[in-house]
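K.L.:
sequence first, then the predicted structure:
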Amino acid sequence: MNLSNVFICIGCAFAVASGQVLMKVASLSWNEMGGLFNIRTLSWLVTAFAVYGLSSLVWIYVLRHIPLSQAYPFLSITFLLVPIASAVFFSEKFDWVNVASAVLIVAGVSLNSFVRQNIS
């Protein structure tokens, strides 16, 4: 996998994570506004779906050019990005379990990329 494809995969992971965070913002707005059919809540929800939908289209592009077995590990980065974003934006807990999980995820993605690159 070439470097531009790696960046596209990472960008897709960031877009998926952003969509998840925006869905959380929409849910908080829904609670605060007391209903789904509020312009603020619907705006957040439409934005979340747009970002998530765009990331799905990029993912389809990725799968046209990269084997799924090589591309999929990059989506695991979302399991790192979403907890960090939830701690930063929503003051949710980020403890040693999150850190250990993040280290394992980054190590796994790095190992997968390194081995695939050196085998090919």
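P.N.:
Now that the structure is in, tell me what you want to look at. What you are looking at is a predicted structure, and each value in this text was computed from that prediction instead of being measured.
K.L.:
when you work out contacts or count neighbours from here on, use the C-alpha atoms and nothing else.
P.N.:
Will do.
K.L.:
residue 41 versus the residue most central in space within the chain, what's the distance?
P.N.:
When CA atoms, centre = their mean is applied to the chain, the residue found nearest the centroid is residue 17 (2.7 Å). As for residue 17, its distance to residue 41 is 19 Å (criterion: CA to CA, to the nearest Å).
K.L.:
right, and the helix or strand after whichever helix in the chain runs longest?
P.N.:
Taking DSSP state H as the assignment, the helix of the chain that covers the most residues is helix 3-33. Of the helices and strands lying after helix 3-33 in sequence (DSSP states H and E), the nearest is helix 39-65.
K.L.:
gap between residue 13 and residue 63?
P.N.:
From residue 13 over to residue 63 the distance is 14 Å, taken as CA to CA.
K.L.:
so if I had to pick from those two, which one is more boxed in?
P.N.:
Just comparing residue 13 and residue 63: by other CA atoms under 10 Å the higher neighbour count belongs to residue 13, 24 against 16.
K.L.:
which residues does that one contact?
P.N.:
Contacts for residue 13 were tallied using CA atoms under 8 Å, 6 or more residues apart in numbering; they are 55, 74-78.
K.L.:
okay, pairing it with this:
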Amino acid sequence: MSGSLTLPMLALILFCVLAETAREVCFKQAASENALLSALTKPVTWLGIVFWAVELLAWTAVLEHVPLSIAFPLMALSYVVIVFAGALIFKENINLRHATGVFLVTAGVACVGVTGL
């Protein structure tokens, strides 16, 4: 394992962030009904599981090459992307406190990302 973050590995981490976001959007869409068993019969639930499996494989590849102390904090970008996905797709509200938290997470990720390059 190298001790640095390469551009291909950064791209793979960003892919993991997008796969995680897609998974959460699928699960949220499936959870629109109250019944758990009903959610399990929806194709969107199974699509979310596929995104999870693909992310698992990609994340394992990342961890082969990037130190966990760099890779894992970069995955915090998923918090940011999921907030925006919730706002865009599900019309969820983002108040000032929430937006400030998202900004701070982004700033922290930027610090870790620059450290790893």
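P.N.:
That came in fine, so what should we check first? Just so we're clear, the structure is a prediction, and the values are computed from it rather than from any experiment.
K.L.:
of the contacts of residue 13 of structure 1, closest to residue 7 of structure 1?
P.N.:
When those are ranked by distance to residue 7 of structure 1 (CA to CA), residue 74 comes first, at 9.7 Å.
K.L.:
and the closest one, how far from residue 97 of structure 1?
P.N.:
20 Å.
K.L.:
looking at these two, which one has more neighbours?
P.N.:
Set side by side, residue 74 of structure 1 and residue 97 show more neighbours around residue 74, with 25 against 9, by other CA under 10 Å.
K.L.:
in which helix or strand would I find the more buried one?
P.N.:
For residue 74 of structure 1, the host element (DSSP H and E) is helix 68-75.
K.L.:
can you give the distance of that helix from its chain's centre?
P.N.:
Taking the mean of its C-alpha atoms, helix 68-75 of structure 1 sits 13 Å from the chain's own mean (CA atoms, centre = their mean, to the nearest Å).
K.L.:
and the angle for it with helix 39-65?
P.N.:
Direction vectors for helix 68-75 of structure 1 and helix 39-65, defined by axes from the mean of the first three to the mean of the last three CA atoms, to 10 degrees, enclose an angle of 150 degrees.
K.L.:
helix 68-75 of structure 1 vs structure 2, mean deviation?
P.N.:
In the superposition against structure 2, helix 68-75 of structure 1 averages 0.8 Å from its aligned positions (mean CA distance after the TM-score superposition for structure 1).
K.L.:
show me what that helix is packed up against.
P.N.:
When contacts are defined as 3 or more CA pairs under 8 Å, 6 or more residues apart in numbering; DSSP states H and E, helix 68-75 of structure 1 packs onto helix 3-33, helix 96-119.
K.L.:
residue contacts, residue 116 of structure 1?
P.N.:
Contact analysis of residue 116 of structure 1 by CA under 8 Å, 6+ apart lists residue 70.
K.L.:
what's the burial count for whatever residue of structure 1 lines up with residue 18 of structure 2?
P.N.:
Residue 18 of structure 2 maps onto residue 14 in structure 1, with residues paired by TM-score structural alignment. Neighbour count of residue 14 of structure 1, defined by other CA under 10 Å: 19.
K.L.:
no further queries at this time; thank you.
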